[in-house]
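1. how would this look folded up:
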Amino acid sequence: MSELFDAVDALVASRSPLPPPEERRRLRKAHGLTVEEVAAALKVRRATVSGWEAGKTEPRPPERDAYARLLNKLAELYPASLTPPQDTGAPETSPGTPTPVPDARTEATGRTADATRTARTEGGAAPRPAVPARTRDTAVPSAAASAASAARPPRTPGPTSTSRRPAVKNPAPAGTPVTGTDARFENGPLAVVDVDADGQVLAYCVGGLVLDVPAKSLPSLVDWTLREARLGQPKLSGSGKDADPLLVLTEAACERYGLPATLSEDERLAGRLPEGHKVVKQLLRAEWKLTKRGFGPWARIYRPAQGSERACVQLCIPSWHALDARHWGDAAQLPPADLARLLGTYAARVITPRGSTAVTGLELMTALHPPTRASEPDEAGRRHSEHNPGSLGKDPVDPAPCEAPDGHPILKDLPRFHRRTPAEVLFEEAYDWARPLTDDECMRQFLVGIDVNMAFAAGANGLTVGLGAPTHVTRPAFDPKLPGSWLVDLSHVDLSRVKLGKEWVHLHGDLLPSPFTPTGDRPEGPAWYATPTVAYAVELGYDVAPTEGYVRHENGRYLDAWYSRLRDAYVHTMADLGVPADASPEEFLAAMDGYRERDPELAIVVSAIKATVKGGIGKLRERPRGERWKPGQPWRALSRPTWRPDIRAAVISRTRVNMHRKIVRHAAFTGQYPVAILSDCAVYAADGPSPLDFLPYRDGKPLPGGWRLGVSPGMVKHEGTQTVLWGEGVREQFEAPELNLARYIKTGEVTPHDNGE
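-> So this is what the prediction gives:
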């Protein structure tokens, strides 16, 4: 009989009209279900359910029948008549709730920031009284709701009396460090400020928490953030500073607080609002200050610190292009709750964003190694600020002349238009090298690209770098443990005969790039190199005799903590996307297939983490940007202790050497050589389309010291596969026999513009 009932239910569901898309979303949220949970129950993709709720697509049998049945059940539990009451602004109380007492921060509406209001769910569920501040939510769910939520993680307890907690998807991805353990920052590091259909300003925080914002002006919003919102992030180092709270303003919030939704062309070029803008004047009248960069996409609003107390709020305005689409994808178009989740995950695992990913990468270095610390008490029991060992200090240092880029003040005496030679300038850059295919490689079917995960982070791991100013030496004995720049002739190194460990091996040196130049060309005479490059020449079995050097006796592994935090952030986020660190090579390749579609927002976090690595390293040698500058004059970046081109050079040198070491070991073991290398991507000719068709795994174990498939930094993933015929055709089309195919291996698309035409 039960089978007959099931058949009848299915028949009814198959003919039942579906509610409109907005009602589908309301019903799901009313029951506290995420898109992922519905998709898992119906055995469809998350994007499919999102399309149904957006009205872009309609379900088809057999999923339609099950979806209709779900919606019908939810409609019985949550009739459309149970909608939240309109907020009149009057405070509501429940038995046992204390009556709020107005204070000096009460807004003109007569409401206090701690007024107890009715908490509502975004989906329109029946209202329930809000609980007093910092108490647990003790509302008892229905039996049906309890059963549906049994498999979901418990909600974060403790919403404030001015908060609501709508159902949001995966508010806390697995492996995210716990935020809110510090009572000062119990609502997380940041909030996305938006205005709802009723005109109420809302602050969407991490974990799904939503705060009512009473502020009527931007100065009062800053004041509310510092006094009431409990936003921020604890310091990452004992001698560091807590992260300032971050407010992300949507277009609606910009308009509410008198800011343009988008910048004009002149404002965009200037990177800021004009000083005479009414909002800037409001801030100045309220005795708030802006940094020298003014009110731009990333604005910092502050008052001078009083002792150890800071009063600073960071603003991020996505509609002003604060979130670069190259690194943050479509984050700027996300709904407020989803954007708070994305940025909150990044903040918890990396650091609260403080600008571009490059700026944030640099700020992370300083946060982990602050320049100063408190001293031990003196005889009077007083402490003072002193240098923090292992940091770069608080004062900038000049680079060695060979390390300085063109236009630096220490090069002002060079003749105008002088082109420096390798014997005058340190030129450590990533690979851009390619060669023609051999006859044997032309007989193979595929070109397979592999890409090193977080290559520059891996290059920074364990690297000893200079912490202070350089010391000039002549005719020095090379010391591989001493960071610096060395003038040495490496043209005698012959790649056809190199040392691997204690044994000499013979290779086809003409099929290998030189490890000493970014172009892969063999050096022609003396040139400046960073320590890792010269040390690799010694490792390959050749003597070196520097004629000059700039070395740094004060040194340390400054980037180790930076690497560790970014590595953990990357590995944990990839695990959340279904790519575990302990997967076998076959499992890893399968897990990487389509991983971005499993959770597009977490995939954006991965992109931002990788951009933080590359951008942070690049910022160590930042050039003049957006400022009036003439060669020979200083530019803004030179005033930072973290302007260190020598550290950047050392990281890039080590990254390039790491790649070459794996290439040599692979060639010695398999007789296979790369046909193209671009930065952290290498391309090989193979008989099959998979990396496993040319990587020498035996019983699941890789070649020691060679390429290894996996998610950890320094391991490789599949970048892309094209045919050998494609590669030869592209080179013939552009009449470029050494066109770098690694640049196009991912998509196979090549345009004349890409080729420099």
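2. rest of the way, CA atoms for contacts and neighbours
-> Fine.
3. Shouldn't Leu315 be within a helix?
-> No - counting by DSSP: H, G, I helix; E, B strand; the rest coil, Leu315 is not part of a helix but strand.
4. Tally up the residues packed near it, please.
-> Leu315 is flanked by 24 other residues according to other C-alpha atoms under 10 Å.
5. so who does Glu548 touch?
-> His472, Val473, Thr474, Arg475, Pro476, Trp486, Leu487, Val488 (C-alpha atoms under 8 Å, 6 or more residues apart in numbering).
6. Look up the closest residue to the last one, ignoring the ones flanking it.
-> The spatially closest residue to Val488, leaving aside those adjacent along the chain, is Pro546, at 4.3 Å (C-alpha to C-alpha, 6 or more residues apart in numbering).
7. Could you do the first one as well?
-> Among residues not flanking His472 along the chain, Tyr550 sits closest, at 4.5 Å (C-alpha to C-alpha, 6+ apart).
8. Tell me the secondary structure of the one you found, please.
-> The local conformation at Tyr550, judged by three-state DSSP, is strand.
9. That one: neighbour count?
-> With neighbours defined by other C-alpha under 10 Å, the count for Tyr550 comes to 24.
10. How about the one 4 residues further on?
-> If you count neighbours by other C-alpha under 10 Å, Glu554 ends up with 16.
11. swap in Ala423?
-> With other C-alpha under 10 Å as criterion, Ala423 counts 17.
12. and what of Ala347?
-> Per other C-alpha under 10 Å, the neighbour tally for Ala347 reads 23.
13. show me what contacts it?
-> By C-alpha under 8 Å, 6+ apart, the contact list for Ala347 reads Pro189, Pro353.
14. Ok, Ala682 next?
-> Gly449, Ile450, Asp451, Pro674, Val675, Ala676, Ala742.
15. Just flag the most distant two among those residues.
-> Asp451 and Val675 (14.0 Å; C-alpha to C-alpha).
16. one more to line up against the first:
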Amino acid sequence: MATEEELFARVDALLEEEPHLPPPTERARLREAAGITQARLAAAMKTSTQSVKNWENGRSEPKEPRLSAYRRLLDGWAAKHPVQGVPAAPLPEAPATAPRREALATFTRPAAPGTMVPETAAATVPAALTVPAVAEWSVTSPATSRRPATWKAAAPTADPRFPHGPLAVLDGEGSAYGVDGIVLDCPARTIPELVEWTLKESGLGAPKLHRNGKDSDPLIVLTAAAAVKLGLPERLEGHEQRRSLRLPADHPVVKQVAKAKWQLTQRGFGPWARIYRKAQAGQRQCVQFAVLSWDALDERSWPGVADMEPADIARVLGVYATRVITPRGSTAVSGLELMTALRPPTRAVQDRATGNWVSGHNPGSFGTDPMDPAPPEATAEHPVVVNSGWTGGFLNEEAYQWVRDVDLLSDEECTLPHAVGLDLNTAFLAAAARLVVGLSAPDHFHAPGFNPKIPGSWLVDLSHIELDPRLPSPFTPDGSRPTGPAWYQTHTVAYAQELGYNVHPIEAYLRRESGAYLDPWHDRLKTAYVDTLADLGVTKDLDDRQFLAAMERHKQADPAMAAVLAAIKATVKGGVGKLRERPQGKSYKQGERWPALERPTWRPDIRAAVISKARVNMHRKLSNMARMTGMFPLAVLSDCVVYPSPGESPLDFLPYAASGKPQPGGFRLGPTPGLAKLEGVQTMLWAVDLMEQGLNPARYIKGGDAVLDEGE
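-> Predicted structure coming up:
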């Protein structure tokens, strides 16, 4: 018979066990019954809204000390809000969720490449609802109902193949920090061992974003201590030349990788490295690495992240991976990769002759082969230009860098006390919405009739168009009036027509096949941007005054989420910029092909289309503002515009109707792409002084420091 001491020891052991939580659905019911939002609960628990969503759909569980606090809260709610007809009692242990997840897998588990999916209940799900990883399914049994699954806004269902999320941050003690507070023990002592552990034991990775795409490779982020422990240098030689950083081929770690029969990509082992073997049985064998002490996370795109603790770094990168894509390099690289992930170049098609499933072109994508641009769309060093001897000029579709002539300032404007800067939220992203671009190679035409629905490049003379000199010309980046025929993208020429002028193209390079290639890219990044701002307290339901107040403090609300927001914005600009990546390195010679040209996504014409539409959108707002308010800008720099103002707030000069609602057509405040926020406030005297020096106030309005060279 057990002694009292033994019994007490066993009881103490039970007391020390982690407290059990109710089933995920009951957690959500209790919170809703209490009238508490997920965001408010997240704030109380000092965690993210996404974590609360994960707790309530069974994707993850809180860790101590949040676990005990969450259990206490749920116990309290259970006492106040019992299930109807059931007396309040301590909450039971959560039942296994495997059957429910298995039911979900019927709808969400991807088929192996090259296999035909049998027709099941999944075929009855409306096509519009098959978007990847944005909601949780509430389904009826496939055997008893053919009704479509119902849509419930919630966090994505965890993929059983990747139970620990998309990535982990490894410290020098062998702890790998994942998303939602997960900490894994990593016994690896070398890079090859770490690759094996990641692929076979870690449970890391992320499902594909499109049914015809590929799963995201797991990402391992190495802290400085982890890098040194694995035999890597803490810093790399020639650190200032970040683009070309990599370990030499004779470095011991590179030799270890080769000896273990793994391969490195052509960029070698640098700040971002990819180690792989050829796929076996359709399964990729690839791990990505990011070395923090080698500046893998650029401070401009990931402010403050490299200096965070490993768990916080995992949180930042994990949110980005969930909302955007698992990072695969710089934010620019990730932005470009996201385009391909959402528009895969190939899909499985059945060969009519043999009946076999083979790889075929995915409609709406660029395919797998690179496409040469038309000469005016290329750059001066491009082989298309050099080999043809092209001298006909190039597209100059760039963002605004314009300052109004000081002599055109009125006395009334000069007596206003303030200069207020407005910044358009992710203006390039807003321009990408419903943007029709070319999907086929360009064809050459002489004296074509202009069609605003055809994407391409047009040689046309717009110099006869005379507009108000207090506004920048919509046709040139510096805002000056065109002096003769020049190449323009379709949107620019269409805007000339919109302004009431006839256009007569002399020549054109047009694309017969077209489509809204960037739409899914726009939609995913817009959702990521809006959701991240909401996590920082900037929501769509705020009025303009509340919005300005929320934006003033949003970065302090949660530095980690503020870093995610910065990375999302950098992904937009960088992704658009990568569409026309120039050659790098001192050894490059004009006329040679460079690596970026081998990508189907090297598309300078699409970059030009995005920028052209963004610049036209800006000019349209400037014109409407002048018409509605009689106010003209002092300067424009890309997506930032500076106005003279009687007060320190945009509310002092933006147009509002008598009802208090913003007037359509002008600048409007708000948290979505294309709407505006306050960029900065300075004195009018400050702005005029810069303008007299030939400097752009829009460049410095945020900080007021004008000592930088204008070209920087």
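17. follow-up on the earlier one: pick out whichever of the contacts of Ala682 of the first structure sits closest to Arg565 of the first structure.
-> Arg565 of the first structure lies nearest to Asp451 out of those, by C-alpha to C-alpha, at 21.3 Å.
18. May I have the secondary structure class of that closest one?
-> Applying three-state DSSP: Asp451 of the first structure is strand.
19. and the nearest residue to it once chain neighbours are set aside, how many neighbours?
-> In space, and not counting its chain neighbours, Asp451 of the first structure is closest to Cys681: 4.3 Å by C-alpha to C-alpha, 6+ apart. By other C-alpha under 10 Å, 24 other residues sit near Cys681 of the first structure.
20. So what does Cys681 of the first structure match up with in the second structure?
-> Counting by TM-score structural alignment, Cys681 of the first structure lines up with Cys640 in the second structure.
21. Tell me who's in contact with its match.
-> Cys640 of the second structure sits next to Gly421, Leu422, Asp423, Leu424, Glu679, Ala698 when contact means C-alpha under 8 Å, 6+ apart.
22. For the fifth one, what is the enclosing helix or strand?
-> What it means is Glu679 of the second structure. Secondary structure from DSSP states H and E places Glu679 of the second structure in strand 676-683.
23. after that strand comes which helix or strand?
-> Next in sequence after strand 676-683 of the second structure, counting helices and strands by DSSP H and E, comes helix 684-692.
24. how close does Thr721 of the first structure get to Gly729 of the first structure?
-> Thr721 of the first structure is 15 Å from Gly729 of the first structure, where distance means C-alpha to C-alpha, to the nearest Å.
25. Compare these two and say which is more crowded by neighbours.
-> In this view Thr721 of the first structure and Gly729 are compared by other C-alpha under 10 Å, and Thr721 has more residues nearby, 24 against 13.
26. Give me the mean deviation of the longest helix seen in the second structure from the first structure.
-> Counting residues, the longest helix found in the second structure (DSSP state H) is helix 604-629. On superposition with the first structure, the mean distance recorded for helix 604-629 of the second structure (mean C-alpha distance after the TM-score superposition for the first structure) is 0.5 Å.
27. sorry, back to before: identify, from the contacts of Ala682 of the first structure, the entry nearest to Ile351 of the first structure.
-> Lowest distance from Ile351 of the first structure to those (C-alpha to C-alpha) belongs to Asp451, with 26.0 Å.
28. Tell me how far that closest one lies from His718 of the first structure.
-> 6 Å.
29. Output the contacts of Cys640 of the second structure as CSV; include the columns distance to Arg620 of the second structure.
-> What follows is those, written out as CSV (distance: C-alpha to C-alpha, whole Å):
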residue, distance to Arg620 of the second structure
Gly421, 18
Leu422, 15
Asp423, 15
Leu424, 13
Glu679, 20
Ala698, 18
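30. Could you pick out the buried ones from those?
-> The neighbour-count test (16 or more other C-alpha atoms under 10 Å) marks Gly421, Leu422, Asp423, Leu424, Glu679, Ala698 as buried among the contacts of Cys640 of the second structure.
31. Double-check that the last one belongs to a helix.
-> Yes - residue state for Ala698 of the second structure (three-state DSSP) corresponds to a helix.
32. Which position in the second structure pairs with Phe185 of the first structure?
-> When the second structure is aligned by TM-score structural alignment, Phe185 of the first structure is paired with Phe162.
33. ok, its match to Arg59 of the second structure distance?
-> 11 Å.
34. and the aligned partner of Thr438 of the first structure in the second structure, how many neighbours?
-> Superposed on the second structure with TM-score structural alignment, Thr438 of the first structure falls opposite Ser410. Using other C-alpha under 10 Å, the number of residues around Ser410 of the second structure comes to 9.
35. now do Ala54 of the first structure
-> Here the count is done by other C-alpha under 10 Å, and Ala54 of the first structure has 15 residues near it.
36. Tell me the residue in the second structure aligned with it.
-> Aligned against the second structure by TM-score structural alignment, Ala54 of the first structure finds no counterpart at all.
37. Next: Pro624 of the first structure.
-> Here Pro624 of the first structure is matched to Pro583 in the second structure, going by TM-score structural alignment.
38. Distance-wise, check the closest residue to its match other than its chain neighbours relative to Tyr588 of the second structure.
-> Counting by C-alpha to C-alpha, 6+ apart, Pro583 of the second structure lies nearest to Trp594, which is 5.8 Å off, once chain neighbours are set aside. Computed with C-alpha to C-alpha, the distance linking Trp594 of the second structure and Tyr588 of the second structure is 8 Å.
39. So these two - more neighbours on which side?
-> Neighbours per residue, other C-alpha under 10 Å: of Trp594 of the second structure and Tyr588, the larger number sits with Trp594, 16 against 12.
40. Which position in the first structure pairs with that one?
-> Using TM-score structural alignment, the equivalent of Trp594 of the second structure in the first structure is Trp635.
41. Verify the contact between its match and Gly626 for me.
-> No - when contacts are counted by C-alpha atoms under 8 Å, Trp635 of the first structure is not listed as touching Gly626 (10.2 Å).
42. What is the burial count for Glu275 of the first structure?
-> Glu275 of the first structure has 11 nearby residues by other C-alpha under 10 Å.
43. Trace it over to the second structure, please.
-> Counting by TM-score structural alignment, Glu275 of the first structure lines up with Ala249 in the second structure.
44. just Ser319 of the first structure next, same as before
-> With TM-score structural alignment as the criterion, Ser319 of the first structure matches Ser293.
45. dump the residue contacts of the nearest residue to its match once chain neighbours are set aside.
-> The shortest distance from Ser293 of the second structure to any non-neighbouring residue, by C-alpha to C-alpha, 6+ apart, is to Ala224 (5.3 Å). By C-alpha under 8 Å, 6+ apart, the residues touching Ala224 of the second structure are Asp171, Gly172, Glu234, Val291, Leu292, Ser293.
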